[in-house]
Every structure is written in C-alpha cells, then in structure tokens.
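Visitor: show me how the following folds:
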Amino acid sequence: MPPLTAREVYQSLRDAALGLRPLKRLEEQPEAGPVHVDIEGWRLTLDVDGVHLRHCLNCQSPDGRVFDGGQRYGTDPVGLLSTWELAQVERLLAAG
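Guide: A predicted model of the protein is given here:
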C-alpha cells in the first residue's frame, strides 16, 4: 500500500477548515504538544504550540495508509494550508 501524500493529508485538513468535515479532538491535550484529532476516520497527530498549528507529525487514512511527517522529507501538509485555512483549523483545535 503506498504511503499518504502531503496533498492527501492537506485535503482532509482543508475540508475541516471549510466545514465540509468535522474535526474532533480525541482527548484533552495540554496547551502545547501533540494533539490527536479525527476527521471522518482520518487520524492525525498535529504539533501545536499554544494555539498555533506547527506541522503534521503523522496521519492514518481510513484505508490504513500512513503519512509519517517525522520520517519523511518534503512538504508538510500544514504548509499547504492557506493563511485563512490555517486560522480556521487553529480555531477548531481551540474549540476542542
């Protein structure tokens, strides 16, 4: 099974920012550090510093494919978000 691309992970974040898919935190998290979220079966671990989303640490799609942001060189899905999309995702994360 091929790994997830940054663009595929970005699309799930973008859909959440646009309100097309719900973003749910999987557990209460401290102010900073890894945040585990679910976007309709997409399981993401995001690096959050306070209220700012830094990057995607890893992701697993509903079909079992994996994106490992810590091991891969290249584009971070968070880097593909527009300024507005990033602000929306950060707002969703803050809302919990």
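Visitor: for the rest of this, base every contact and every neighbour count on C-alpha atoms.
Guide: OK.
Visitor: my read: Met1 touches Asp63, true?
Guide: No - contact criterion CA atoms under 8 Å: Met1 and Asp63 do not qualify, at 9.5 Å.
Visitor: in the helix or strand harbouring Ala87, what's buried?
Guide: Secondary structure assignment for Ala87, by DSSP states H and E: helix 83-95. Buried residues in helix 83-95, defined by neighbour count with 16 or more other CA atoms under 10 Å: Glu85, Leu86, Ala87, Gln88, Val89, Glu90, Leu92, Leu93.
Visitor: nearest to Val37 among these?
Guide: Nearest to Val37 among these, counting by CA to CA, is Leu93 at 8.6 Å.
Visitor: another for comparison:
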Amino acid sequence: MSVQPLTAREAYQVLRDIALGFRTMRRLGTKSWPDIYCGQMTVEANGWVVTFYNDCATLDYCDSCYSPDGRAYIFDSMQRYGTDPVELLSTWEHAQLEKLLSAV
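Guide: Sure, this is the predicted structure:
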C-alpha cells in the first residue's frame, strides 16, 4: 500500500495556517532567514516539516512539505505554474509568511 503524496493545495493550507497564526512554527537548524539570504530554511509547525527557499531575502518557493502522517509535497521545477504552494498564497499571506520566517 503506497502513501499518496501531498497536493500543492494541501501544502498551501499549512502555509496559509502559519501566515494566519493558526499554526506556530519553529526553525529547524542554526541559521535564521536573514543569515541564509540565498538557500533553504526548514521549519516545523504542529508536526508538519516545511522547507522554504530563500532567494536574496525573499520567499521564493516551498521546496518540500512533510505531513505528520508521512505524506510529502516535493518541489519540481518542471511542474506547471500554480503547483507551488507559495504561488497559491495571497499577496498578504505571502508577506506575512516572509515576516514570520524572518522572526523565527
């Protein structure tokens, strides 16, 4: 029996919940968002493990998202537009998530 992957929409819901304050995230790793500047940062939020890509201090895309039950969303640069959870965020949600990432 294989585990179904997470859809971009399911991963987006986690990012949205973080942006709206329904989930609290904590950084996994030693470097903060400003310290990374260009690279990946992983956070945990209520059992979900999410890795973001920081491109010159800007939230670029969601590299991966793992649910507590082991399902995963993995970024693929060959996917069509709109399949990255970050692209599904509203402008306000995106800005709020960047602000929260800078603070953890």
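Visitor: mind listing what the aligned partner of Phe75 of the second structure in the first structure touches?
Guide: By TM-score structural alignment, Phe75 of the second structure lines up with Gly69 in the first structure. Counting by CA atoms under 8 Å, 6 or more residues apart in numbering, Gly69 of the first structure makes contact with Cys56, Leu57, Asn58, Asp76.
Visitor: so which of those residues is the most crowded?
Guide: The most crowded member of the contacts of Gly69 of the first structure, judged by other CA atoms under 10 Å, is Cys56 (24 neighbours).
Visitor: A strand includes it, no?
Guide: Yes - assessed with DSSP: H, G, I helix; E, B strand; the rest coil, Cys56 of the first structure lies in a strand.
Visitor: not counting its neighbours along the chain, what's nearest it?
Guide: Leaving aside its chain neighbours, Cys56 of the first structure sits nearest to Leu46 (4.6 Å; criterion: CA to CA, 6 or more residues apart in numbering).
Visitor: now check the second structure for the residue matching that neighbour.
Guide: So, by TM-score structural alignment, Leu46 of the first structure is matched to Phe52.
Visitor: and what of Arg91 of the first structure?
Guide: Taking TM-score structural alignment, the alignment pairs Arg91 of the first structure with Lys99 from the second structure.
Visitor: got it, and Leu13 of the first structure?
Guide: Using TM-score structural alignment, the equivalent of Leu13 of the first structure in the second structure is Leu15.
Visitor: for Lys24 of the first structure, same thing?
Guide: Aligned counterpart of Lys24 of the first structure in the second structure: Arg26 (TM-score structural alignment).
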